[in-house]
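> Here you go, sequence then predicted model.
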Amino acid sequence: MKVAKDRIKNGRRRLFYWAAGMLSTLVFWRVYKKVKKENEPVRMLTEDGQLVEVDPRYFTSKGRKIKANELHTWIKRKK
């Protein structure tokens, strides 16, 4: 009888350790993913049509998304 109780206790303990390990791994993964994403440079298109990478800390506001026809008139063509 005592052997069966010990097995149940050990099984529960293993399950608890496994769940705690998975939970801590998921929390660490989410935090690491957010930190990595914040430091990535953003690719943007300049007025003359060149692609540049800009650090996100230089942005002051979110701005708005421009429409396709505004984009066509905004880009200056090279002569």
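Nice, I can see it.

> CA atoms for contacts and neighbours, from now on please.
Noted.

> hey, where'd the strands end up in this protein?
Secondary structure of the chain (DSSP state E): strands at 42-45, 51-54.

> Return the distance of R7 relative to R14.
Per C-alpha to C-alpha, to the nearest Å, R7 is found 10 Å from R14.

> Below is structure B, check it against A:
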Amino acid sequence: MPRSFVLWLHGLGDSGPDNEPIKTRFTSPEFEFTKWSFPSAPNNPVTCNDGYVMPSWFDVLEIPVTAGSYSTL
């Protein structure tokens, strides 16, 4: 029975399954019964990348990212 839950969200252009190995770094006993989830963002055009379609949780308007440089999809 899981005692804790980790929802791991990947970065721009990455995928959930590519991040799954990170859980092997959490070796302390507190993580023994942890349930992990590694979802993948949907593919969307990303403004800062000239509209290139890639896995993205939201549209990034510019880099560096500031409080006003993103848009919800």
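Here it is on my side, so go on. All values derive from a computational prediction rather than experimental measurement.

> Now the TM-score, please.
Scored against TM-score structural alignment, normalised by the length of structure 2, the superposed chains reach a TM-score of 0.20; 28 aligned residues with a C-alpha RMSD of 3.8 Å.

> Of the strands of structure 1, which is nearest M22 of structure 1?
When the strands of structure 1 are compared by C-alpha to C-alpha, strand 42-45 sits nearest M22 of structure 1, at 32.3 Å.

> can the strands of structure 1 go into TSV with extra columns for distance to K36 of structure 1 and mean neighbour count?
Converted to TSV, the strands of structure 1 look like this (distance: least, C-alpha to C-alpha, whole Å; neighbours: other C-alpha atoms under 10 Å):
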stretch	distance to K36 of structure 1	mean neighbour count
strand 42-45	13	12
strand 51-54	16	12
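
> How many neighbouring residues does the closest residue to K35 of structure 2 other than its chain neighbours have?
Spatial nearest neighbour of K35 of structure 2, chain neighbours left out: F5 (4.8 Å); criterion: C-alpha to C-alpha, 6 or more residues apart in numbering. Neighbour count for F5 of structure 2, taken as other C-alpha atoms under 10 Å: 12.

> which SS state does F5 of structure 2 fall under?
strand (DSSP: H, G, I helix; E, B strand; the rest coil).
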